[in-house]
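**Student:** no letters, just coordinates:
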């Protein structure tokens, strides 16, 4: 899909009056791109080529290696200090859409009487929409097909530039989503939970009681061992005192460094970070220093021809692997824990909170802003298309990685992705593209 960016000649819109059937066909093509790769993963699981253990290994490898490479190669060359100022509206738009989805998810969770863990899962499904595979494919197709997407503020604007701007907007939205997904989503909403948390109640089990008795026994054993070692410690202290002046300075330095390293702010930051977030941080640093950015991406340098190309090759593996694992998750496996008792409620609440309810708030708001607020990129036609598509996009595919790594709600994840991508995506996307074209006519 990214190869479309490398077209050498600008292509004018193919159909000045795009029919409803043509829009439907374009949407179908974009959806089928995802479905076909997922089907390959489904068949790999069905034929026992890819086991549940293998899926977890692939997911972990993707999170720790391939996804960070993808983030770096897509974000670092696309940003600059000037562009960061121009696209300030995107973080604001992301915050508004996230807040709307969060409120919708909490309303649906309360309506469905879900417990805290289930409510957090529904919230994750609602706030983390797909801004990668499906929206990218659809945006690329529409940029070269729909009429009236040229921006009058860009000199000699053409379909290639329209597509590049659409991809840039999506990239920024993706990275904002990645930051929140791998921090708040990974560490809070979809974190590992005990069976008691998942079922919604806490019980004092025999295991907890036995832990208490074990603590008593261990304390007795430790006190007796301390008495036995007292004499040895007295002898060792004589030798230690002789060496103390020699190592006193080193010990003091190590103590200071140790205090800094184990301080709450540092440990909190380290626990918050993960490989994709480190990649985003490095990308922002490279993008903020023009000399670094040119050396990595534009000067045909040794670094670009070796390190950058290697990272790019690794990053290109990420999305196909995500889709393969997604497809394999759709195959019923005995290794995956059974669904929760509120399976249907969770799936229904997730889809409504993600793909339906937020649109009633966000679509009119976006249309009004595009019509009356002429700042930043709001009057760029492709931004309207991207904003509308993102509003009703299904849950992010990468959420299947997180649920698999943390071992929670894997059956529910498969249900959400099946209904979201196979059933709902086609009609909702057709509706949203047609609506965006009508709003574009009204706004201009």
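**Tutor:** Received the coordinates, thanks. Predicted model, so just to flag it, every value in this text is computed and none were measured.

**Student:** rest of the way, CA atoms for contacts and neighbours
**Tutor:** Fine.

**Student:** where does residue 91 fall, helix, sheet strand or coil?
**Tutor:** Secondary structure, DSSP: H, G, I helix; E, B strand; the rest coil: residue 91 is helix.

**Student:** try this one next to it:
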């Protein structure tokens, strides 16, 4: 178990170090300053091994895709399957086994570091865009590439690999710490960063930074002409479907550009809800989601999607689960099957009858109350409906898994039930969930390789602006994501590790995770958003190839070296 208790005060550590300082001690410290990590040559080899492991897992997907056996629909299906099943299993096993109620407090430093990283990347991208003299739309594209880094597939694979190859990552606060515990803690930290990034990516990123061309006033005339003369040619699948999280399409996009709903790629990833239609993987497509609007009259309580801003909360609508639909009787067969169907129908009919009776009684009781109390109850009920709709629009399988994991970790009896060796639940349920979670990372990388195979193929663009500034966009995006944020964040992270008295800042794998995220390539989901909104798709493909194939090895080497030096300096 992790000891995330508050570290000793900084003043104590500094005063203690000064009290014990002597010239001989200083000389010995200089001689032994690099004993905790390998020499530079050996470190290069270890990092190369970690990156090569990622490449080896991704390579089969690349080869199969180049041979034509791994098309976009199959990639879409596997990505959705990973988001819906394997990634939630990974999240649950790693979080629920590592956390408890006391340790959740120390993890509060992660959102603070995330905000700083996001702000630094945002300011850097603005400065780079001004230096390249980009307009608003290309500047927003560079900002999206700089702010939203990959916090799921590649960093998780690197952390797992580095935990097995690099020595000196064991935390002295944990007796008997081992490589598996190091990897589990690294994944835990990454998952928290991932969910924070998902929130911003599919709100600010989708609707503002990577909005369709029609949202910009200076492109209005151009988009009108394109809409007038555009042929109705079906669009290809997304570049990176469903990786690093999940997303569902929104009708807001259709309303803005006038495109037909069949032209918009809708990924799966929404938890199925009674009374709502869930698109199949063939129709739709991982560190969150864009809400899908629902039409009025779809639910028996008259409740609309929060996107429509029309939530009714009349007394006759006060049902706890407003999305339940009335059931229609199917054709009843004969024999044993018919008996089973009739029994189910009787049960459902009884449930519906009880529900209607409860509604009638609650309506009658509501109308008997004084008007001020009715108004208060109506406001409370309206708030409940908004929370209910928000949860079902916002939540997705990875987030549900995180919520369940936090609940299990916060209740010691539940945590022991699931993770104590020898219990029935541990030997059955937990072991099955752990096996499913082990599939998540390899499957992500296989699909990544398949998508990179598509990105290496020649792609033509009909956007004159993209043809004119595409190379400059590529360079600006790489600088904004993989170079300048690392230069600025490195001293900030070092100061945090040295002087902020929070225990996880003493964990070597946490420092490595923070450094990896400062210079990680752009998030894979950005390619999906660019495909949906038709935003510089050719440039996006080149960015993915450059960052994930060309620059990943030197970038990872520099980031790991800086992280290890920071760990040594902060001791």
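**Tutor:** That came through, no problem. Computed from a predicted structure; not experimentally measured.

**Student:** any chance you could compute the TM-score here?
**Tutor:** Scored against TM-score structural alignment, normalised by the length of the first structure, the superposed chains reach a TM-score of 0.73; 391 aligned residues with a Cα RMSD of 4.0 Å.

**Student:** which non-adjacent residue is nearest the aligned partner of residue 518 of the second structure in the first structure?
**Tutor:** In the first structure, the residue matched to residue 518 of the second structure (TM-score structural alignment) is residue 391. Of all residues not flanking residue 391 of the first structure in the chain, residue 359 sits nearest, at 6.2 Å (Cα to Cα, 6 or more residues apart in numbering).

**Student:** buried residues of the longest helix anywhere in the second structure, list them for me.
**Tutor:** Longest among the helix segments of the second structure by residue count, using DSSP state H, is helix 335-367. Neighbour counts using 16 or more other Cα atoms under 10 Å place 341, 342, 345, 352, 359, 362, 363, 366 of helix 335-367 of the second structure among the buried residues.

**Student:** same check on stretch 519-533 of the second structure?
**Tutor:** Of the residues in stretch 519-533 of the second structure, those buried (16+ other Cα under 10 Å) are 519-533.

**Student:** from residue 566 of the second structure, how far off is residue 400 of the second structure?
**Tutor:** Taking Cα to Cα, to the nearest Å as the measure, residue 400 of the second structure falls 35 Å from residue 566 of the second structure.

**Student:** next one: residue 109 of the second structure
**Tutor:** For residue 109 of the second structure, the distance to residue 566 of the second structure - Cα to Cα - is 18 Å.

**Student:** those two: which is more packed in?
**Tutor:** The residue with more neighbours, out of residue 109 of the second structure and residue 566, is residue 566; 23 against 13, by other Cα atoms under 10 Å.

**Student:** contacting residues around the strand or helix carrying that one?
**Tutor:** Secondary structure from DSSP states H and E places residue 566 of the second structure in helix 552-570. Helix 552-570 of the second structure is contacted from outside by 33-34, 36-37, 43-44, 47-48, 51, 482, 490, 494, 497-499, 506, 508, 511-512, 515-516, 519, 521, using Cα atoms under 8 Å, 6 or more residues apart in numbering.

**Student:** stretch 206-226 of the second structure now?
**Tutor:** Contacts of stretch 206-226 of the second structure (Cα under 8 Å, 6+ apart): 137, 140-141, 143-144, 205, 253, 256-257, 529-530, 533-535.

**Student:** mind checking which of those residues are in helices?
**Tutor:** When helices are assigned by DSSP H, the members of the contacts of stretch 206-226 of the second structure inside them are 137, 140, 141, 143, 144, 253, 256, 257, 529, 530, 533.

**Student:** if any of those residues are buried, put those into a PyMOL selection.
**Tutor:** Buried residues within these, by 16+ other Cα under 10 Å, are selected in PyMOL with:
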select buried, resi 137+140+141+143+144+253+257+529+530+533
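
**Student:** in a markdown table: the ones in helices among the contacts of stretch 206-226 of the second structure, plus distance to residue 174 of the second structure.
**Tutor:** Putting these into a markdown table (distance: Cα to Cα, whole Å) gives the following:
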| residue | distance to residue 174 of the second structure |
| --- | --- |
| 137 | 49 |
| 140 | 44 |
| 141 | 44 |
| 143 | 40 |
| 144 | 39 |
| 253 | 50 |
| 256 | 54 |
| 257 | 56 |
| 529 | 42 |
| 530 | 44 |
| 533 | 48 |
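
**Student:** tell me which helix or strand the aligned partner of residue 364 of the first structure in the second structure sits in.
**Tutor:** Superposed on the second structure with TM-score structural alignment, residue 364 of the first structure falls opposite residue 491. In the assignment (DSSP H and E), residue 491 of the second structure maps to helix 484-499.

**Student:** buried ones in that helix?
**Tutor:** Buried residues in helix 484-499 of the second structure (16+ other Cα under 10 Å): 484, 485, 486, 489, 490, 493, 494, 496, 497, 498.

**Student:** now for that helix, which elements pack on it?
**Tutor:** Helix 484-499 of the second structure is packed against helix 109-131, helix 508-518, helix 552-570, with contacts defined by 3 or more Cα pairs under 8 Å, 6 or more residues apart in numbering; DSSP states H and E.

**Student:** mean shift between the first one and the first structure?
**Tutor:** After superposition onto the first structure, the average distance of helix 109-131 of the second structure to its aligned residues comes to 2.7 Å, using mean Cα distance after the TM-score superposition for the first structure.

**Student:** do you know how far residue 63 of the second structure is from residue 449 of the second structure?
**Tutor:** Noted for residue 63 of the second structure: a distance of 8 Å to residue 449 of the second structure, by Cα to Cα.

**Student:** and what about the residue nearest to the spatial centre of the first structure, helix, strand or coil?
**Tutor:** For the first structure, residue 178 is the residue whose C-alpha lies nearest the centre (Cα atoms, centre = their mean; 3.8 Å). Using three-state DSSP, the structure places residue 178 of the first structure in helix.

**Student:** ok, the nearest residue to residue 484 of the second structure once chain neighbours are set aside - how many residues close by?
**Tutor:** Nearest residue to residue 484 of the second structure in three dimensions, chain neighbours excluded: residue 124, at 6.9 Å (Cα to Cα, 6+ apart). Residue 124 of the second structure has 23 neighbouring residues, counting by other Cα under 10 Å.

**Student:** trace residue 124 of the second structure over to the first structure, please.
**Tutor:** Correspondence of residue 124 of the second structure to the first structure, assessed by TM-score structural alignment: residue 104.

**Student:** gap between its match and residue 415 of the first structure?
**Tutor:** Taking Cα to Cα, one finds residue 104 of the first structure at 20 Å from residue 415 of the first structure.
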